[in-house]
Every structure is written in C-alpha cells, then in structure tokens.
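A.B. asks: give the three-dimensional model of this entry:
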Amino acid sequence: MAGGWSRDGAVQDQIDASVQDAVKLARSRLPGGLGSVYCEECGTAIPELRRKAVPGVRFCVGCQSALEKHQTTHAGFNRRGSKDSQLK
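C.D. replies: The predicted structure follows:
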C-alpha cells in the first residue's frame, strides 16, 4: 500500500533499489584477477592461504584493515524525498 502520489509497490521498489545499490558497491570492491605475492602497501609477503582464500588479493591483512577503515561508506540518498523538501 502506497500513499500520497506514489503508486502501489513504490516503497518496495525503493527498498529493492537500495539493496541493489549496496550489492553493486560491495561487488565493485571485490578484488579480481591475479593477486600479489607481496603487499603493495608495505611489501611484506602475503601468506599463501590468504592468496588462495581471496583471489586477486593485493594487500596483507593489516594494510587491508587500514584501507577499509578509511573508505567512506555509501549512505545513498533519499529516493522518496519528503514533502517538506518539496515545499522549499
């Protein structure tokens, strides 16, 4: 049940679109291709088990953790908007 000017099912469409955006972002961050034997950041050897577990790995665990801490999260945007924002 949608309200206002939206059609039936619009809320679910918004939820589906948000989930698809999050999945697309997560897939874009996955490594691919041939991995490195040595970390591209600090130069230490990447353990063989990590290279097998994560195809295309380029960083050691420590550098990968530091990189992920500095990545910005994708908050998205309000697809629906609010009536207040439309009145301004």
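
A.B. asks: all contacts plus neighbour counts: C-alpha atoms, from now on.
C.D. replies: Fine.

A.B. asks: now do the end-to-end distance for stretch 38-58.
C.D. replies: 7 Å (Cα to Cα, to the nearest Å).

A.B. asks: sequence B follows; please return its structure for comparison with A:
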Amino acid sequence: MANGWTHDGAVQEQIDSTVEDALAHIREQLPRGESLQHCEECGEAIPQARREAIKGVRLCVGCQSEHDGERAAHSPYNRRGSKDSQLR
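C.D. replies: Predicted structure coming up:
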C-alpha cells in the first residue's frame, strides 16, 4: 500500500530499481577479456582452475581478497539496514 500521492506498488518499483542499479554496477566491475597467468599486482602465478572459473581474471586470490575488503569498507550502501542509520 503506497502512501501520499504515490500509486500502489511504487515502493516495490523503487526497491526493484535499486536492485537493478546495484546489479548493473556489479556487472560493470566484472573482469573481461583474456585471463592473466600472473597477478598484475604481486606477480604470483594465477592457478589454471581460477583462470577457467573466472574469465578475464587479473588478480590472484590474495590480492583479490584485499581488493574486495577495501571496496567493502568504502561501500556507499547502507548495510546495517536500520532506518536510524539511513537518516544520519
């Protein structure tokens, strides 16, 4: 049930739009092209199984883990999920 001047389903449309935007952002960050045989950051060999599983992989597991941790620390999304945290 929508409130105010919005139509029924407007809240769900906003949620769907937010999810679609997030998926588009993630898809843009997926690696493309030929997988590297050595990590572009540390030079360590990337295992064949990883290169086959993730097309266009450029980082070894260790460097990718560090990279993902840095990205999560600076995420623009509210991961706590409470309304109070959204109002700040």
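
A.B. asks: and the TM-score between them?
C.D. replies: Once superposed, chain against chain, the TM-score is 0.80 (TM-score structural alignment, normalised by the length of structure 1); 77 aligned residues with a Cα RMSD of 1.6 Å.

A.B. asks: name the element the nearest residue to residue 33 of structure 2 once chain neighbours are set aside belongs to?
C.D. replies: Closest residue in space to residue 33 of structure 2, ignoring its immediate chain neighbours: residue 56 at 4.7 Å, by Cα to Cα, 6 or more residues apart in numbering. Assessed by DSSP states H and E, residue 56 of structure 2 sits outside every helix and strand.

A.B. asks: now do the contacts for residue 56 of structure 2.
C.D. replies: 31-36 (Cα atoms under 8 Å, 6 or more residues apart in numbering).

A.B. asks: out of these, which are inside strands?
C.D. replies: Judged by DSSP state E, these include no members of strands.

A.B. asks: of these, grab the buried ones for PyMOL.
C.D. replies: To isolate the buried ones among the contacts of residue 56 of structure 2 in PyMOL, judged by 16 or more other Cα atoms under 10 Å, type:
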select buried, resi 35+36
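
A.B. asks: separation between the residue nearest to residue 33 of structure 2 and residue 19 of structure 2?
C.D. replies: 25 Å.

A.B. asks: just residue 68 of structure 2 next, same as before
C.D. replies: In terms of Cα to Cα, residue 68 of structure 2 sits 20 Å off from residue 19 of structure 2.

A.B. asks: all helices for structure 1, in order.
C.D. replies: All helices of structure 1, identified by DSSP state H, fall at 10-28, 48-53, 61-70, 83-87.

A.B. asks: isn't residue 40 of structure 1 up against residue 62?
C.D. replies: No. Counting by Cα atoms under 8 Å, residue 40 of structure 1 stays clear of residue 62, with 11.8 Å between them.

A.B. asks: I'd guessed residue 86 of structure 2 sits against residue 78; true?
C.D. replies: Yes. Here residue 86 of structure 2 lies in contact with residue 78, judged by Cα under 8 Å, at a distance of 7.0 Å.
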